[in-house]
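Chemist: Structure of the sequence below:
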Amino acid sequence: MYEKFIVNRSNWALDDWLNWQENLNPNQIDLSLDRIKEVKEKIRFNQPEIDIYLVAGTNGKGTTVHLLNSILCLKGLNVGTYTSPHLKKYNERVTYNNKPLEDTDFIDSFIEIENVRGDVPLTYFEYGTLAAFLSLNRFSCDAWIIEVGLGGRLDATNILNPNVSIITNIALDHQEWLGNTVNEIASEKAGIISSNAPCVCGALNTGEIIGEIANRENTDFYLIGDDFSLSNGVNGSVWSSKSKTIEKIRIPNHWAQGEKNNLAIALMSIEACNSDLLPNTEALNQLLGSFSIPGRFQIFDYRIPWILDVAHNPNAAINLRERLGTIELTDKNIMIVSLMKDKDLEEFVSLFEDIVAKWVVCTMNTPRSLSGDEISKRLSEKGLFDVTVLNDPDEAFEYIETINHNYNAVIVTGSFEIVGPCIHWHENKK
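Modeler: Below you'll find the predicted structure:
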């Protein structure tokens, strides 16, 4: 079997593997742990005996992962991370000490999986998740920080037994797979809670439900507002838990409440795992002074400011709108927007109507994307008529160059699938 496999795929590049994986399972989303557990057992994967942080939630997962990673690296730990989706290159999904893995790291893991997979139809995400864990296992990590893909209970990342389970927040999203109420969604996401491992929760609206699940799992439960908080102090912000305090924290100027909550959650998670790793005020402020994440309120100055943010549901849009309020914006801005079919387009755009004078819409390069024509039709039904439809993101970006002298800023949002191409477009313009 191994020799036959090598003959068939020995010269495959990373993109060849990824394209092939997309067609291995006909369902792009097929929530189940059965397939990945079966292959995990065949490959004899054992998770390392290190600290593992597993991060779920509707929004803020990526920011929480980046904050945890930055703090732990600052303390001198060797840290592996796994996040999804990626903005520009697949390699971004797995990092070791802030460096994306090489193509060969992934390919070696893909070969290892394929040699035992048999006819198990792993999804694209399941294949990538198992490969990420195999790849990180080859490095001398002190900690892993793993972002849940979708939900929690049946997500591929839930084959791990974390040292800390983290739930950032709960809002309506992915109802087709997770349930139609925040309580149902909370129950699905709380499926990552592991017996005897603490759970840190930033979801006040469903804290009681998640706390009950944590209690059934016999684990310590820390809820934002009750057990820890980030509040305004005399000389900056103050993070505090029942036993620790960090004062005089300088919060970045363009942060909204979401980012503040993510910081509070990250610090509580570190305390719950190993309080000796909490940073002092000086170290934390140094970190926050240069903290940024690609695609999260990322600003390019190209003739006029371009503000890029991967907000992709109404809850994230609320946070983006708050962040936009921290800078001087008039009501004469352009928004390039496209969303997935399962998102609430009308509620999303309603949050920006007061600052957007022109809408530019397009179809993203994914079958899950709303079409530009459909977005335009629905915006018109809302009474928003200054809408231009382009075929794809690149056409939308190029179109802006012909009209941007009439506007103050360009806001690009709605999905990783439009922000990622925009970052690539800007980098090519340099």
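Chemist: make it CA atoms for all contacts and neighbour counts henceforth
Modeler: Fine.
Chemist: Next, the buried residues of the longest helix anywhere in the chain.
Modeler: Identified as the longest helix of the chain according to DSSP state H is helix 257-274. Buried residues in helix 257-274, counting neighbours by 16 or more other CA atoms under 10 Å, are found at 258-273.
Chemist: so what's Lys88 up against?
Modeler: The contact partners of Lys88, taken as CA atoms under 8 Å, 6 or more residues apart in numbering, are 420-421, 423-424.
Chemist: In contact with Ala409: list those residues for me.
Modeler: 304-307, 329, 332-334.
Chemist: Now which of those would you call buried?
Modeler: Buried among these (16+ other CA under 10 Å): 306-307, 333-334.
Chemist: and those residues, which of them are in strands?
Modeler: 306-307, 333-334 (DSSP state E).
Chemist: Which single one of these is nearest to Val39?
Modeler: Ile307 (42.0 Å; CA to CA).
Chemist: wait, what's in contact with that closest one?
Modeler: Counting by CA under 8 Å, 6+ apart, Ile307 has contacts 297-300, 409-412.
Chemist: In strands, which of these fall?
Modeler: 298-300, 410-412.
Chemist: Let me have those residues in JSON lines, extended by neighbour count.
Modeler: Formatted as JSON lines, the ones in strands among the contacts of Ile307 follow (neighbours: other CA atoms under 10 Å):
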{"residue": "Gln298", "neighbour count": "16"}
{"residue": "Ile299", "neighbour count": "16"}
{"residue": "Phe300", "neighbour count": "15"}
{"residue": "Val410", "neighbour count": "26"}
{"residue": "Ile411", "neighbour count": "22"}
{"residue": "Val412", "neighbour count": "25"}
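Chemist: what does the helix or strand where Leu67 lies rub up against?
Modeler: Per DSSP states H and E: Leu67 is located in helix 61-74. For helix 61-74, the external contacting residues (CA under 8 Å, 6+ apart) are 55, 78-79, 81, 83, 97-98, 145-148, 168, 259, 262-263, 265-267, 270, 277-279, 283-284, 287, 293.
Chemist: And this one, please, so the two structures can be compared:
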Amino acid sequence: MQSSDVILERLMALHPKVIDLVLDRVHRLLAALDHPETKLPPVIHIAGTNGKGSTLAMLRAGLEGAGDTCHAYTSPHLARFHERIRLAGELIDESALSDLLEECETANGGAPITYFEITTVAALLAFARARADWTLLEVGLGGRLDATNVVNPALTIITPVSMDHEGFLGDTVEKIAAEKAGILKPGVPCVVGPQEEAALEVIEYRAARLNAPLLIHGQHWHVSEEAGRLIFQDETGLMDLPPPRLIGAHQVQNAGMVIAALRALDRANGAEAAMRQAVWPARMQRLTHGPLVEAAGSSELWLDGGHNPAAGAALAEALGRLPERPTYLVCGMLNTKDATGYMRPLAGRVAHLYGVSIPGEAATLSAAETCAAAISAGLSATEASSVEEAISSISAETPDARILICGSLYLAGRVLQENG
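Modeler: Take a look at the predicted model:
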């Protein structure tokens, strides 16, 4: 049996583009495999710009806390592809993944198909063959033409929509919201997180045309943090819960979407588990062991994969909640992102930024380009040849610093691999 890595590398060559947003190829392959998308446990489909993964992680913890089992599909992975596919709560094993990928490759017959499309089909095939109570699907990009948008969900969720992937989704928040709202289905309820007014109008218009009931933040449900507790209220009543285990005020809003979803699914008894038990790597994650932690010495080491202006604002807010320490960024970003927009909210929170390139990523900004973006955003910046060199420099200059590695999930994945 060939390893999944070998097969995945082969699948990368089936289409000249990494992203090509149409659904024809996915529908063709699903038909060749006898339509696994019609045989899934009830689906909860999640789209949005920021917070999809964290929301899915909390929702999975909540449903499992209520006694249910969940398949889950997320992207991208951080260290290993297997992270994208969970079968009834457990990461898919190597032999099962290799078999599925080979089966999909054979059924595809060498026809053009993108890497994300064929691996999404492999995930749906796995989910259709294994028992679970729920299938949780995170949209890869957009929604309307995303490879996951081939299902008939029981519930949809749209997390906050903001500017990102403009080259594929449109250059206004209204156009992007229209793509995200493409996951709405006739008569299927949708939980809607906090939105800019322009985005919400687009979502409401689409929902009205489909007769899809909406559960909208600020209208149908409210969430806040009060005296160290999370307070959720809707027409059913008030819930007083522990705060989310995941760090940042944006996680309070994500938690609100999760509780609204659990209520809609008649699984509110899982709300406390959703707050206490969710784990989502590289989202304000404190690293506590490994060679990079050793290189940091007495400094704190944190990791975050956010990469757009809204994520930068959320990160700045999260840093403001931590005990005061000199904070340094080690930042690497892709050239498809608004680097200056991402860094601008962080300018008042950090002492200095070290720019690095992302190893093995053709679309990385160079360390010099990252530093130039930082200076444009009002930060002082220094180039570094690697994450480890930057950490060593910071810990030598400021032994009790807070060091945050940030700017890209691809960088975060590399860090988790290097740090063991």
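Chemist: Just give the TM-score of the two.
Modeler: For this chain pair, the superposition-based TM-score is 0.91 by TM-score structural alignment, normalised by the length of the second structure; 406 aligned residues with a CA RMSD of 2.0 Å.
Chemist: Out of the contacts of Lys88 of the first structure, which end up buried?
Modeler: So, by 16+ other CA under 10 Å, the buried ones in the contacts of Lys88 of the first structure are 420-421, 423.
Chemist: burial of Glu361 of the second structure, as a residue count?
Modeler: 12 (other CA atoms under 10 Å).
Chemist: ok, and for stretch 173-192 of the second structure, which residues are buried?
Modeler: In stretch 173-192 of the second structure, counting by 16+ other CA under 10 Å, buried: 173-185, 188-192.
Chemist: Sort out for me which of those are in helices.
Modeler: Those of those lying in helices (DSSP H): 173-180.
Chemist: how near is the alignment partner in the second structure of Glu271 of the first structure to Leu292 of the second structure?
Modeler: For Glu271 of the first structure, the aligned position in the second structure is Arg263, judged by TM-score structural alignment. Computed as CA to CA, to the nearest Å, the Arg263 of the second structure to Leu292 of the second structure distance reads 42 Å.
Chemist: And Cys70 of the second structure, by the same measure?
Modeler: From Cys70 of the second structure to Leu292 of the second structure the distance is 34 Å (CA to CA).
Chemist: between these two, which one's more packed in?
Modeler: Between Cys70 of the second structure and Leu292, Cys70 has the larger neighbour count (other CA under 10 Å), namely 25 against 21.
Chemist: Pull the contacting residues for the more buried one.
Modeler: 60, 63-64, 86-89, 132-136.
Chemist: quick one: buried residues of stretch 107-122 of the first structure?
Modeler: Neighbour-count burial for stretch 107-122 of the first structure [16+ other CA under 10 Å]: 107, 109-111, 113-117, 121-122.
Chemist: got a list of what the residue nearest to Glu383 of the second structure when sequence neighbours are not counted touches?
Modeler: Spatially, and ignoring its direct neighbours in sequence, Glu383 of the second structure is nearest to Gly355 (4.8 Å; CA to CA, 6 or more residues apart in numbering). With contact taken as CA under 8 Å, 6+ apart, Gly355 of the second structure is in contact with 330-332, 366-368, 370-371, 381-384.
Chemist: Same question for Asp344 of the first structure.
Modeler: Here Asp344 of the first structure is in contact with 313-314 (CA under 8 Å, 6+ apart).
Chemist: Run the chain-centre distance for stretch 208-223 of the second structure.
Modeler: How far stretch 208-223 of the second structure lies from its chain's middle: 22 Å, per CA atoms, centre = their mean, to the nearest Å.
Chemist: sorry, back to before: from the buried ones among the contacts of Ala409 of the first structure, which is closest to Gln28 of the first structure?
Modeler: Ile307 (30.0 Å).
Chemist: re earlier: the helix holding Leu67 of the first structure against the second structure, how far on average?
Modeler: For helix 61-74 of the first structure, the mean distance to aligned residues of the second structure following superposition is 0.6 Å (mean CA distance after the TM-score superposition for the first structure).
Chemist: And the residue nearest the centre of the second structure?
Modeler: Gly53 (3.5 Å; CA atoms, centre = their mean).
Chemist: Give the aligned equivalent of that one in the first structure.
Modeler: Using TM-score structural alignment, Gly53 of the second structure pairs with Gly62 in the first structure.
Chemist: Next, find the distance separating its match from Val55 of the first structure.
Modeler: Gly62 of the first structure is 9 Å from Val55 of the first structure, by CA to CA.
Chemist: what's the answer for Lys248 of the first structure, then?
Modeler: On the measure of CA to CA, Lys248 of the first structure and Val55 of the first structure end up 27 Å apart.
Chemist: Also Ala266 of the first structure?
Modeler: 10 Å.
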